[in-house]
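Visitor: after the sequence you'll find the predicted model.
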Amino acid sequence: MIYLDYQATTPLAPEARDAMLRWLDGPGGTGFGNPHSPHRMGRQAKAAIELAREQVAALFPAGGKVVFTSGATEAINLAIRGSGKGGTVSVSAIEHAAVLDTAQDAGKRHVLNVAADGQCNTKQDLPADTRLVCVMQVNNEIGTIQPTLEWHRKAKASNALYLCDAVQAYGKIEVTGADMIAISAHKFHGPKGVGALWVREGLDLDEVQTGGGQEFGIRSGTLSPALIAGMGAAAAEAKDRLEQDRDHVETLWKRALELFEGWKLNGSAEARWHGNLNIRRDGLDVNRLMSDCREVMFSAGSACASGSGRTSHVLEAIGLSKAQAKSSIRLGFGRYTTMDEIEQAAKAINSAAREQEL
């Protein structure tokens, strides 16, 4: 099989797996301790978590604190619900459902438009009562990179906070300033089930998940040393390989554009993470294409909404018709993708697409 769905999840890095193993010990081992216990095993587990906290923090802006969560969805809920009540939450039209639905549920939601290239223009007005602005750094469906620094400045000028969903950016490009930043480990070769919310220094959040008062008193629940150690190791590896990974992706991107000549690119080619190739072929039956190319793992849209039957809200937001959106596919590649895999996948997909035109 050829895996080209890096926006949905990434392969676990060997370094992350190795870091996790000690903390998965069963009877007779010493790695299964509760990190909130005062005895020796508990202190060892806590030390592993604090090391990982430092490793994860190294890819964030200076200052602030890393709050571990079960993933980006929980981190986003903590940020939106814990940063205040009342007022309007302004969100871009192409945010992940975790932002869109939580903003809607938390109170008044205002949607910011995006251009045909997928960028959210900062010249738009914010409602006078906006308390929080949410604009993601890299879109998960079309890879568009947003002007996050400008949105942060605009939010501050409006006396609002700024939350950045950096799930698709962290470990790949520099994560820029914000008041809060949400990430998920399995998007940068860490394990599933763990993520984090970075909170700038001086910002206090209300506790959303009540209980034992762990994680600075704002996120209760026993932490998993294994998952967090894996996340920390993945973050450290991403930091060490940042340029190497970026250069590799750029090489794959250029070759992929050649191989899929004749397909239309969705979103910007320049303001984009080049590990995301979202393309369309008018009239294409994507379900049939995926059935004919079962050995190639790619997406017909966002994996988080797969099976819903709904047209991608991201592709509609950039002006595509329902028919155009439904004839689009997303290929995601990264660190462990080879050139041979890209070429084999393109051959299979192009051949199957041509068959539909006969």
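Guide: Right, received. Where do you want to start?
Visitor: drop to CA atoms for contacts and neighbour counts, all remaining ones
Guide: Noted.
Visitor: ranges for the helices of the stretch 1-150 of the chain?
Guide: Assigned by DSSP state H, counting those that start in this stretch, the stretch 1-150 of the chain shows helices spanning 14-21, 40-57, 72-82, 97-106, 148-157.
Visitor: ok, and here's another one to check against it:
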Amino acid sequence: MKAYLDNNATTRMAPEVLEAMMPFLTGKYGNPSSFHSFGSEVMDAVERARESVAALIGAERDEIFFTSGGTESDNTALRGACAINPLRPGLVVTDVEHPAVLRTAEMMESEGTPVRFAPSLKDGSLDLDTLFGMITEEVGLVSVMTANNETGAVYPVREIAEVARSRGVLVHTDAVQAAGKIVIDVGDTGVDLLSLSAHKFHGPKGVGVLFVRRGLQLPPLITGGHQEGGMRAGTYNAAGIAGMGKAAELAQEHLSGGPEHMMELSSRLERGILDSCPGSRVVAADVSRLPNTVTVLFRGVESEAVMTLLDMEGICVSSGSACSTGESSPSHVLTAMGIGPRDAGTAIRFSLSRYTAGSEVDCLLEVLPGMIDKLRKISPYAD
């Protein structure tokens, strides 16, 4: 592999994270829930990790609940919050949410939950006037992602939370794609629930977190044992949790130094593509975006053909969400922005990380223009 530019799908595990996990994959194999010291020392590591994740998002340690990942956290938040008050069972989500939220909302709607889908605007921002109008007396939860996984657009969660909470409505944000890339502070944004996934910020796969604001009692999604104060049953994934804790520490260190590295490389990549590939267009170019994400429409060129040729060159990119790979329909995010099926089918997402090297961007820019030119010459859809 010459260049990995698909970091919104997953990130490489930091070496320090693997080192933090290894003791719990080898000698320290005790069950954290056991009474004896061999288990309790593992529980100590779980609690240290809880403190580290809490620090990353400005939370208290008792507001952090470990899960298997972002999807479980989202499901727990949506189903739990809408079940709290039978007089306010309604749910509002945006039409550009990750499938973990969008499909869950659709399933809940089929089960009888009143669900409203707030629209997006053509520039990639949210139609806030319509969204605010949807927050009525029957609504119990509003769920808006912190940043979009396909376009990188960053949404005004704080403003939305202020309006929702003034109307007595809980607020959840899926911050999976934002963690480690921009500063997150639950105290500042005012959200009640927040989802994270370790593998998006150089931690292990299979472990995540749901932040639940102190005083809010959610019914559990998974029942059984007493783990996580009864919020989430099941034996602790001690190695994964320790890894997530270390990843959170490293992410906080990175953010304290600023995202200049990713921003510089993203700008270089974006300028290079626009200058060398006429007819290309950056999606959500005029709104606030994550410092690592650039999604481009290559008019007249099918994204699968581009991805195939880049893959042959050892360059990894995506056409959108990894969780939607294999679907034949256009991206729901691009469709929500008013981008037609033909243009949506030309989208390529380039996503960087703090480990991305300038040579990887240079490698892409060296081969991509020729590929686009070649494909346009043989494409029946080229203008």
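Guide: Ah, there it is. Bear in mind the structure is a predicted one, so any value in this text is a computation, not a measurement.
Visitor: TM-score for these two?
Guide: The TM-score (TM-score structural alignment, normalised by the length of the first structure) is 0.96; 354 aligned residues with a Cα RMSD of 1.3 Å.
Visitor: that older thread, Leu358 of the first structure: which of the helices of the stretch 1-150 of the first structure is closest?
Guide: Evaluated over the helices of the stretch 1-150 of the first structure, closeness to Leu358 of the first structure peaks at helix 97-106, with 37.9 Å, by Cα to Cα.
Visitor: can you say which of the helices of the stretch 1-150 of the first structure is packed in most?
Guide: When the helices of the stretch 1-150 of the first structure are scored by mean count of other Cα atoms under 10 Å, the highest mean neighbour count falls to helix 72-82 (a mean of 24).
Visitor: what's the separation between the counterpart of His248 of the first structure in the second structure and Glu253 of the second structure?
Guide: When the second structure is aligned by TM-score structural alignment, His248 of the first structure is paired with His261. Counting by Cα to Cα, to the nearest Å, the separation of His261 of the second structure from Glu253 of the second structure is 14 Å.
Visitor: which one's more surrounded, those two?
Guide: Comparing His261 of the second structure with Glu253 by neighbour count (other Cα atoms under 10 Å), the higher total belongs to His261, at 18 against 13.
Visitor: residues touching the more buried one, list them.
Guide: Contacts for His261 of the second structure (Cα atoms under 8 Å, 6 or more residues apart in numbering) come out as Arg354.
Visitor: quick check: buried residues in the helix or strand it falls within?
Guide: Using DSSP states H and E, His261 of the second structure sits within helix 260-276. In terms of neighbour count (16 or more other Cα atoms under 10 Å), helix 260-276 of the second structure has its buried residues at His261, Met262, Met263, Leu265, Ser266, Leu269, Glu270, Gly272, Ile273, Leu274, Ser276.
Visitor: of the residues you listed, closest to Leu196 of the second structure?
Guide: Checking these against Leu196 of the second structure with Cα to Cα, the nearest one is Met262 at 20.6 Å.
Visitor: my guess is that closest one contacts Ser351, does it?
Guide: No. In this structure, Met262 of the second structure is not within contact of Ser351 by Cα atoms under 8 Å, at 9.5 Å.
Visitor: what's the overlap in contacts for the two?
Guide: Asn292.
Visitor: for Val249 of the first structure, see how far away the equivalent of Val17 of the second structure over in the first structure is.
Guide: Under the alignment (TM-score structural alignment), Val17 of the second structure pairs with Ala16 in the first structure. Note on Ala16 of the first structure: its distance to Val249 of the first structure, by Cα to Cα, is 21 Å.
Visitor: enumerate every residue touching Gly319 of the first structure.
Guide: Counting by Cα under 8 Å, 6+ apart, the residues that Gly319 of the first structure touches are Ala116.
Visitor: so it is in which element?
Guide: Gly319 of the first structure belongs to no helix or strand, assigned by DSSP H and E.
Visitor: let me see the ranges of the strands in the stretch 151-300 of the first structure.
Guide: 161-165, 180-184, 195-199, 264-265, 276-280, 296-297 (DSSP state E, counting those that start in this stretch).
Visitor: any chance of these in a markdown table, with distance to Met1 of the first structure and mean neighbour count too?
Guide: Below are the strands of the stretch 151-300 of the first structure laid out as a markdown table (distance: least, Cα to Cα, whole Å; neighbours: other Cα atoms under 10 Å):
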| stretch | distance to Met1 of the first structure | mean neighbour count |
| --- | --- | --- |
| strand 161-165 | 31 | 28 |
| strand 180-184 | 25 | 29 |
| strand 195-199 | 28 | 26 |
| strand 264-265 | 25 | 16 |
| strand 276-280 | 19 | 24 |
| strand 296-297 | 6 | 20 |
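Visitor: export those strands to TSV and append columns for distance to Lys65 of the first structure.
Guide: Compiled in TSV, the strands of the stretch 151-300 of the first structure are given as follows (distance: least, Cα to Cα, whole Å):
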stretch	distance to Lys65 of the first structure
strand 161-165	14
strand 180-184	10
strand 195-199	5
strand 264-265	38
strand 276-280	30
strand 296-297	36
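Visitor: if we can go back for a sec, for the helices of the stretch 1-150 of the first structure, which one sits closest to Arg219 of the first structure?
Guide: helix 72-82 (8.1 Å).
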